[in-house]
Each structure stands twice: as C-alpha cells, then as structure tokens.
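Chemist: Sequence unavailable; structure follows:
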C-alpha cells in the first residue's frame, strides 16, 4: 500500500494539469501560470507517469482529455477551489499583530536601524513599531511587547536575555585623526576636543570615569562639548568635531565601514553591565512577538566579542 506521501503528486503538477485541461492548450496554460510551455508539458508528463495513465490525447495543435483525465480534472478542480478559498480566508482574516519594541536612543539608532531593512525584507507581514527613548519607564510601559535596556540583568517581573556586553573605547573620524595625531596618546586626550553625552542616567560612563579607569584622574576637560543623546554625539564625531566614547556593538558598523577609527587601538574599558532584551513575564506571547525576539537573539549571537580592562579591576 502506498504511503500518503507517495500517493499525492507535487502540487505544481496538478496546477499545470488543471490549467492545460481548462484552456485546452499547453501554450495557453503556460500564459496563465507564467511558466514556459515546455515546463507545462513536462509537469503533465510527470503526472501521467505518477498515475501510470494517459491524461491527454495530444494532437498537432491541441490536447483532449482522456476519460481518466476528465475524472481527475473533476476532483482536482474541486480540491483546488477549496485550497484557493482557504488561502483567501488566511489573507483576509489573519491580521498580523504589530510589535511595540522599545530601546534606548543609542540602541535604536545605531544597533537596530542598520539591521531593520534586512528583517523587513524577510518578514514583510511583521510590523515593528520602534519606540526610541532613554526613559526606562517609557521603555518598560505596559504597551511595550519587547524592550532593550542597559543594566545588570535584574528587572523584577521581566525575563531578561543579554544581547551584548558593555565595552567602551575612544573613537573619532579619520579626518580628526589626520588633523591631530595627539589623539593616539592616552595622556593627551584631556587636552583634546572631547565629545560628551549629558544624561539623567548617572551610572552611564563619561569621559571622566573612562579616563579614571585608565589612570588619569581629575584632569580638566575644558574643551569638551556635550550633546543630550548618544546618536547626536556619534554624528558629531563623524563630522570631525572631536573624540567620543564608542560603545562596542553600537559603533561596530561605523568602524567596519571606516567612518570611525579607534585611535588608541584595542585599549578599552569593560563594565559588568550590558544591554538586555526584556519582556514582561505577565504578558502573553504571540507569533509575531516570538519572530522578533528570535531575530534579536540571532543578531546578538553574531556579535563581535570584545576584550578590555574591567572597570574596577
């Protein structure tokens, strides 16, 4: 007895047969299905071999169904109509859920945005609404399905998965490096144009703390210029305005493209913090949410691994 898998021929054989039978011509069937006449003829021949019966009587310029072909056509038409109706129902009734994804300004602009176009191409029916904010309260509001925040992994009521750690090092544009070679000397950094980020997050690393971890304390940073968001600070560095602290993973694509460089080479400071993917443990899951979560974890798995001096060590 044949298995269910062996009894059924490939669906494209049946589609070619149906089109040829209804149009009375392999040529017209090829126009209907937008494949070559040769492909139609081949698929019908393979279907005849599958059942070991002739389905058409072939003339010079026409084809006529055999008795077996007519019997098969009745069943195929009925089955295909059922499948087409089921497909119409799926398109009409399946309303894809929008995913509310919140992230810090830096992660949203520098880590997510360069990756979203590839995700959208592969997941056309999954819509991501991206909320960019440095307010933890906003990112963790009840409307958010997923959030990416900096911390140590402990958010009560949330499941946390670390996407990448925190490694910080100076970066600048090649133009700035060419203009001032002192940028390659650690001790000269306090006297250069440093780009700072002002934030309500006092735990975030600043030039003062980074230099302190590298043995330079209480140095006046008289030429520092400040911006209120990290993406703006990065743009300032790209424009050649000075040296900014670069967060590994957030600036990787700019280093790879050569738009930014690391003037001190591999010198870096690592912290015990990281950037975590969070989801409210009390919220129900749904397919689109799982798709986005899996994608973010896959992106994390492909990340570069950094080394550097551990802060406080």
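Modeler: That came through, no problem. Predicted model, so just to flag it, every value in this text is computed and none were measured.
Chemist: From here on, just use CA atoms for contacts and neighbour counts.
Modeler: OK.
Chemist: For the spatially most central residue of the chain, list the residues it contacts.
Modeler: For the chain, the residue nearest the mean C-alpha position is residue 119 (3.8 Å; Cα atoms, centre = their mean). Neighbouring residues of residue 119 by Cα atoms under 8 Å, 6 or more residues apart in numbering: residue 295.
Chemist: Would you confirm that it belongs to a helix?
Modeler: Yes. Membership of residue 119 in a helix is supported by DSSP: H, G, I helix; E, B strand; the rest coil.
Chemist: just the helices in this structure please.
Modeler: Taking DSSP state H as the test, the helices found in the chain are 4-7, 11-23, 26-33, 37-51, 67-93, 105-106, 113-122, 136-139, 174-179, 207-213, 230-238, 252-256, 287-301.
Chemist: And the ones you listed: which comes nearest residue 246?
Modeler: helix 230-238 (8.0 Å; Cα to Cα).
Chemist: Show me what counts as buried in the closest one.
Modeler: Buried positions in helix 230-238, judged by neighbour count with 16 or more other Cα atoms under 10 Å: 230, 231, 232, 233, 234, 236, 237, 238.
Chemist: what's the closest of the residues you listed to residue 134?
Modeler: For these, the nearest to residue 134 is residue 230 (9.9 Å; Cα to Cα).
Chemist: these two touch, right, that closest one and residue 204?
Modeler: No. With contact defined as Cα atoms under 8 Å, residue 230 does not reach residue 204; the gap is 11.1 Å.
Chemist: Name the residues contacting each of the two.
Modeler: By Cα under 8 Å, 6+ apart, no residue touches both residue 230 and residue 204.
Chemist: Not counting residues beside it along the chain, what's closest to residue 280?
Modeler: With sequence-adjacent residues excluded and distances taken as Cα to Cα, 6 or more residues apart in numbering, residue 280 is closest to residue 158, at 4.6 Å.
Chemist: Report how many residues lie close to the one you found.
Modeler: Residues within reach of residue 158, counting by other Cα atoms under 10 Å, total 18.
Chemist: picking that back up, return the most buried member of the helices of the chain.
Modeler: helix 230-238 (a mean of 22; mean count of other Cα atoms under 10 Å).
Chemist: Check the gap between the residue lying closest to residue 18 once chain neighbours are set aside and residue 17 for me.
Modeler: Spatially, and ignoring its direct neighbours in sequence, residue 18 is nearest to residue 73 (6.5 Å; Cα to Cα, 6+ apart). Residue 73 sits 8 Å away from residue 17, going by Cα to Cα, to the nearest Å.
Chemist: ok, and here's another one to check against it:
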C-alpha cells in the first residue's frame, strides 16, 4: 500500500484527477440536484455539463448519479465524492476570501429563520464582536429551513429532533414554553390564576409552521386540558409579530424561553404563570455535509448556545 501511495504522488494530481472542470461541474450538479440549474450557474449548456459528468463517471468506472424518471439522485459513490469536493472547495474559497480582502476576519454564513435571527442573534451581536472578533457573521434568513445542498451556508439552525440527512446536527439547547405579557397589559387586567382564566384572556397566537411552533390549543392540551373554542385578540402569521403585539400590550402570548430571554431580563415582558411545556424537539445547529467543523464554526456554535443577551448583562 505504501509503495502504491508513493507511486501516486510521483504521478502528480493531474494523472490521478483527469479533469478539474469535471469535478467542479459535478459539484454544482450535486449541490443543485439538477443538471439544468448547474449549467445555469456555470454559464454553460446542460449538454456540456452532462458530458463532463459522464466522462468523470467513465474515468472512475462507476455511476455517480441515478438517472430517475423525474430528476437525479446521488449514488453512494457520488455522495462520498460530493462530500470531499464540497469540503475542499469551501476551504479553498475561504483562503481566497482572506487573501483577497487582506483581513484576518473569517466570514461565516449562518442560516436561520427570522424568529431566531431577530430574537436570539440580534440582541447578542455586541457580545459576538467582543467575544469572537475574528468572525464576521453573515445572516442568511429564511422563512423556513430547506435542503442545505441548495444554500451556500456554513451552518444552519433548525428546530426538531436532530435527525436530518443533509448535515451533521449539534445540539444547541432545549426549549420551554409559557405564557407572557407586557407589564402594561398586566396592570390593566387581573392576573390569570387558572387555565380557565387563560382561556378567556386576550390571547395572541402565531400560525403553526413546519418548524413545529406550538399554538395555544396545543399548549393547553399539553397541560391536560382541552379548551373550548378560543377567541383570540390577534393571530399572526409570524411569531415575531406575535411577540411585538405582546410588547405593545395587546394580550398574552406563548413565550419560547430561549427566544425571549432578553425581553424577560429587561422587564419588557413578564412571565404570567409557572405552568410550562417542555417540547421533545430542541434547537440544533446543522453543519452541511462537505463542511468541516472548523475551530471558527465550533466557536460560533458555543457562542450561539451560551451567549448572554445584552439586557441580562
């Protein structure tokens, strides 16, 4: 084996890897899961991309994609090749960025939902600059999380069970959910002392989404009660709007503790009851396949997990 490895080194990479162009075009096809989108990104024809990938498969002596009736899918060999190429290209791109910008900072692209970026990240940005000055953060905010292969991100925050096929998940923190309101609303209303009192309060709610956001009926059922048909003071599509309505004194919202800890610490929101729900799901950071868990990425994960909001400090 050692003799074979030394022989390969003397051959040079050009002998071992016949076409760098084919590797680049294969990476684009695998990332987009589409020959058409890859060709559009690369500025060439779909036929040219297909030819390069076909030649790569012939050189390797194995199939990298399964050609299905509608679309394509990576084979196990294709997945292995895509993982190492993506990782290598990411490292090369990072070095190019540092050299071209002449800066010691490293930009990391963090994909989150609007709720996480606005309620968890923004209140802590001052602390990020003080704690990790070498990291330049770029937020890629999405309405909902999607397939990581279709996004040029270094890490992504997801809420769920931690089992996803497009990356490696690292636990951030668990969550608890409880009723909150503003001091102004509390001053105008009698504090609820029972679940029945909560039924008849000025309830604020957000639509359930694929992320698993809990609504008031679900929260009440988790307390062992099935409420009558609830009458809401306001319902919103986005959870961030629900929290804004609570801040303005319009009613009682469900507080996701990890998202609103800065508002509780500042006194802008108050917790109404000790009753709480601890979901089975949790928040995770997902590192896409092909990305390495670099020291900078691990440092950012630690910061996302442990950083105190400005109000708490």
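Modeler: Yep, it's here. The structure displayed is predicted, hence computed values, not measured ones.
Chemist: What residue in the second structure is paired with residue 234 of the first structure?
Modeler: Using TM-score structural alignment, the partner of residue 234 of the first structure in the second structure is residue 243.
Chemist: check contacts around that match.
Modeler: By Cα under 8 Å, 6+ apart, residue 243 of the second structure lies in contact with 253, 255.
Chemist: Trace residue 138 of the second structure over to the first structure, please.
Modeler: Matched by TM-score structural alignment, residue 138 of the second structure corresponds to residue 129 in the first structure.
Chemist: Quick check: that match touching residue 101?
Modeler: Yes. Using Cα under 8 Å, residue 129 of the first structure is in contact with residue 101, at 6.1 Å.
Chemist: Please, where are all the strands along the second structure?
Modeler: For the second structure, the strands defined by DSSP state E occupy 65-68, 71-74, 106-113, 135-142, 155-160, 167-174, 177-181, 203-206, 232-236, 253-256, 270-271, 282-288.
Chemist: For those, please prepare JSON lines with the additional fields distance to residue 299 of the second structure.
Modeler: Below are those laid out as JSON lines (distance: least, Cα to Cα, whole Å):
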{"stretch": "strand 65-68", "distance to residue 299 of the second structure": "36"}
{"stretch": "strand 71-74", "distance to residue 299 of the second structure": "32"}
{"stretch": "strand 106-113", "distance to residue 299 of the second structure": "11"}
{"stretch": "strand 135-142", "distance to residue 299 of the second structure": "9"}
{"stretch": "strand 155-160", "distance to residue 299 of the second structure": "12"}
{"stretch": "strand 167-174", "distance to residue 299 of the second structure": "12"}
{"stretch": "strand 177-181", "distance to residue 299 of the second structure": "28"}
{"stretch": "strand 203-206", "distance to residue 299 of the second structure": "33"}
{"stretch": "strand 232-236", "distance to residue 299 of the second structure": "35"}
{"stretch": "strand 253-256", "distance to residue 299 of the second structure": "25"}
{"stretch": "strand 270-271", "distance to residue 299 of the second structure": "32"}
{"stretch": "strand 282-288", "distance to residue 299 of the second structure": "12"}
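Chemist: so which of these comes closest to residue 264 of the second structure?
Modeler: Relative to residue 264 of the second structure, the nearest member of the strands of the second structure by Cα to Cα is strand 270-271, separated by 5.8 Å.
Chemist: ok, residues contacting the closest one?
Modeler: 178, 179, 180, 181, 182, 183, 264.
Chemist: Just give me the match in the second structure for residue 261 of the first structure.
Modeler: Residue 261 of the first structure maps onto residue 270 in the second structure, by TM-score structural alignment.
Chemist: what about its match, neighbour count?
Modeler: The number of residues near residue 270 of the second structure, taken as other Cα under 10 Å, comes to 19.
Chemist: so how far is residue 307 of the second structure from it?
Modeler: Residue 270 of the second structure is 21 Å from residue 307 of the second structure, by Cα to Cα.
Chemist: cool, residue 299 of the second structure as well?
Modeler: Using Cα to Cα, we find residue 299 of the second structure at a distance of 11 Å from residue 307 of the second structure.
Chemist: same check, this time on residue 37 of the second structure
Modeler: Distance of residue 37 of the second structure to residue 307 of the second structure, computed by Cα to Cα: 39 Å.
Chemist: same deal with residue 24 of the second structure?
Modeler: Where residue 307 of the second structure is concerned, residue 24 of the second structure sits at a distance of 38 Å (Cα to Cα).
Chemist: What of residue 135 of the second structure?
Modeler: Counting by Cα to Cα, the gap from residue 135 of the second structure to residue 307 of the second structure is 15 Å.
Chemist: what's the answer for residue 113 of the second structure, then?
Modeler: 19 Å.
Chemist: Which residue in the first structure aligns with residue 302 of the second structure?
Modeler: So, by TM-score structural alignment, residue 302 of the second structure is matched to residue 297.
Chemist: Excluding chain neighbours, what is closest to that match?
Modeler: The shortest distance from residue 297 of the first structure to any non-neighbouring residue, by Cα to Cα, 6+ apart, is to residue 163 (6.7 Å).
Chemist: what sits against residue 128 of the first structure?
Modeler: 98, 99, 100, 101.
Chemist: The first one -> the second structure?
Modeler: Spelled out, that is residue 98 of the first structure. In the second structure, residue 98 of the first structure lands on residue 107 (TM-score structural alignment).
Chemist: Counterpart of the residue nearest to residue 297 of the first structure over in the second structure?
Modeler: Residue 163 of the first structure maps onto residue 172 in the second structure, by TM-score structural alignment.
Chemist: That match: what's it in contact with?
Modeler: By Cα under 8 Å, 6+ apart, the neighbours of residue 172 of the second structure are 282, 283, 284, 285, 301, 304, 305.
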